[in-house]
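Undergrad: Predicted coordinates and the sequence they were generated for:
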Amino acid sequence: MRELTYYVAVSLDGYIAGPHGEFDTFLAQGDHMEPIWARYRGTAPTDLAEAVGFSVADGPFDTVLMGWNTYAVGLPDHHLANPYRHLRQIVFSQAHEAPAGSEGVHFTDADPVETVRALKREDGKGIWLCGGGALAATLADEIDRLALKVNPVLLGAGIPLFAERAYAPRSWRPTSTQTFESGVTFAEYVRA
């Protein structure tokens, strides 16, 4: 069965973006980039990866899931309506329609939990939950792995790793932790 991995950058105080969705304080350069990319190849927008010379082939995922706000980061200023052309892209939204140029991106108002359960039954590689915090909270019981790029910054407020939700505590078992000179700590966990 395929696994769902929540792979995301996060601040020391648990935010994946600032109060207005900004994430520019997360380190995009440093000694952490190549080793993490080697493990999670294909997790950058297609055009960006190609521009910096990172191959998107042979990564651990063939599907990426996003909430609307995560998807909309590339709109309209960045013109990334089809950001991960090398992956099957699913965007969950109740209120938004597909923008121009988004061919290849599947927009749905379907139940995320049922969608993930159906995806897990399919053949293929892993499923990447790219964001955001509200979608992660909805899918908390379906997440099999956490892969966290913990950045040495405090945001103080913003979009939490998991939005508030009434659910029982869940335990995770660490599988690896690596700290880099850049200050980024890369921590991976599986459901205990």
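TA: Nice, thanks for sending it over. This is a predicted model, so every value here is computed, not measured.

Undergrad: make it CA atoms for all contacts and neighbour counts henceforth
TA: Will do.

Undergrad: center of the chain, which residue is that?
TA: Nearest to the mean C-alpha position of the chain, by CA atoms, centre = their mean, lies residue 130 at 1.7 Å.

Undergrad: can you map out the strands along this structure?
TA: Taking DSSP state E to define them, one finds strands in the chain at 4-11, 15-17, 61-67, 88-92, 105-108, 126-131, 145-151, 159-160, 172-179, 185-191.

Undergrad: so which of those strands gets nearest residue 27?
TA: Residue 27 sits nearest to strand 145-151 of all those, at 6.9 Å, using CA to CA.

Undergrad: take a look at this one as well, against the first:
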Amino acid sequence: MRRLVYFIAATVDGFIAGPDGADPTGPDGFWPIPQDYIQHLVSEYPETLPAPARAALSVTAAGTRFDTVLEGRRTYEIGLRAGLTNAYPHLRHLVFSRTLGESPDPGVELVAGDPVATVRELKQADGKDIWLLGGGELAGALHAEIDQLVVKLAPLTIGAGIPLFSRQAAFDVHLWELTDHTVLDTGAVFLTYDRKATAPGS
């Protein structure tokens, strides 16, 4: 069965963006993107690079991990504001929104229904794993469906911002096993956690 993988960059204090929700890696962003970080993405997760970055870096590899990407409306609109109607044309691209009436791009599927039901249906289909891009609100809604966490932990704290999971998420304890890690020379750490099969106390 396909897995839902929350592959996400986070600060040491657990935030994925600043309080305004803007792209922290954009031209006016505060998030450092050193060369060894980029090279690790190119070699290990090429499909997670947006199309402009793939073109700039001459990346053509399809990747072996994901063939589908999921994101919420607010995260998707970050790309729209930058003029990108589909940052991931090399993947099946689903955007969850109850307010967008029409997709701005033929390669982007709008989903107004229940994210949990959609993910369960996607898991039953053939294919590679499913990449949950974010943001925190969608991740919170799908917390119980996430099979693997890959946290790109930045050597950075910001004090306040958008958390890894929305504060509206239900209290729902899950145990995770660290199954892989990569420490880069510039300080970022890629941490891979698989969900444990048994719940706490069972």
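TA: Great, that's in hand. The shown structure was predicted, so the numbers you read here are calculated from the model rather than taken from an experiment.

Undergrad: ok so, going back, deepest of the strands of the first structure, which one?
TA: strand 15-17 (a mean of 26; mean count of other CA atoms under 10 Å).

Undergrad: thinking again about what came up before, aligned to the residue nearest to the centre of the first structure, what sits in the second structure?
TA: Using TM-score structural alignment, the partner of residue 130 of the first structure in the second structure is residue 133.

Undergrad: Next up, the contacts around the closest residue to that match other than its chain neighbours.
TA: Spatial nearest neighbour of residue 133 of the second structure, excluding adjacent residues (CA to CA, 6 or more residues apart in numbering): residue 71 at 5.4 Å. Shown in contact with residue 71 of the second structure (CA atoms under 8 Å, 6 or more residues apart in numbering): 94-96, 132-135, 138.

Undergrad: For residue 71 of the second structure, what is the corresponding residue in the first structure?
TA: With TM-score structural alignment as the criterion, residue 71 of the second structure pairs with residue 66.

Undergrad: Leaving out chain neighbours, which residue sits closest to the counterpart of residue 162 of the first structure in the second structure?
TA: Counting by TM-score structural alignment, residue 162 of the first structure corresponds to residue 165 in the second structure. Excluding the flanking residues, the one nearest residue 165 of the second structure by CA to CA, 6+ apart is residue 136, at 4.4 Å.

Undergrad: Am I right that the one you found is in contact with residue 164?
TA: Yes - shown here, residue 136 of the second structure and residue 164 form a contact pair, counting by CA atoms under 8 Å, at 5.3 Å.

Undergrad: Report the set of residues contacting both of the two.
TA: Joint contacts of residue 136 of the second structure and residue 164 (CA under 8 Å, 6+ apart) are residue 16.

Undergrad: between those two, which one's more packed in?
TA: Just comparing residue 136 of the second structure and residue 164: by other CA atoms under 10 Å the higher neighbour count belongs to residue 136, 26 against 23.

Undergrad: Let's have the strands of the first structure in JSON lines, adding distance to residue 33 of the first structure.
TA: Formatted as JSON lines, the strands of the first structure follow (distance: least, CA to CA, whole Å):
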{"stretch": "strand 4-11", "distance to residue 33 of the first structure": "12"}
{"stretch": "strand 15-17", "distance to residue 33 of the first structure": "18"}
{"stretch": "strand 61-67", "distance to residue 33 of the first structure": "18"}
{"stretch": "strand 88-92", "distance to residue 33 of the first structure": "23"}
{"stretch": "strand 105-108", "distance to residue 33 of the first structure": "27"}
{"stretch": "strand 126-131", "distance to residue 33 of the first structure": "17"}
{"stretch": "strand 145-151", "distance to residue 33 of the first structure": "10"}
{"stretch": "strand 159-160", "distance to residue 33 of the first structure": "23"}
{"stretch": "strand 172-179", "distance to residue 33 of the first structure": "12"}
{"stretch": "strand 185-191", "distance to residue 33 of the first structure": "10"}
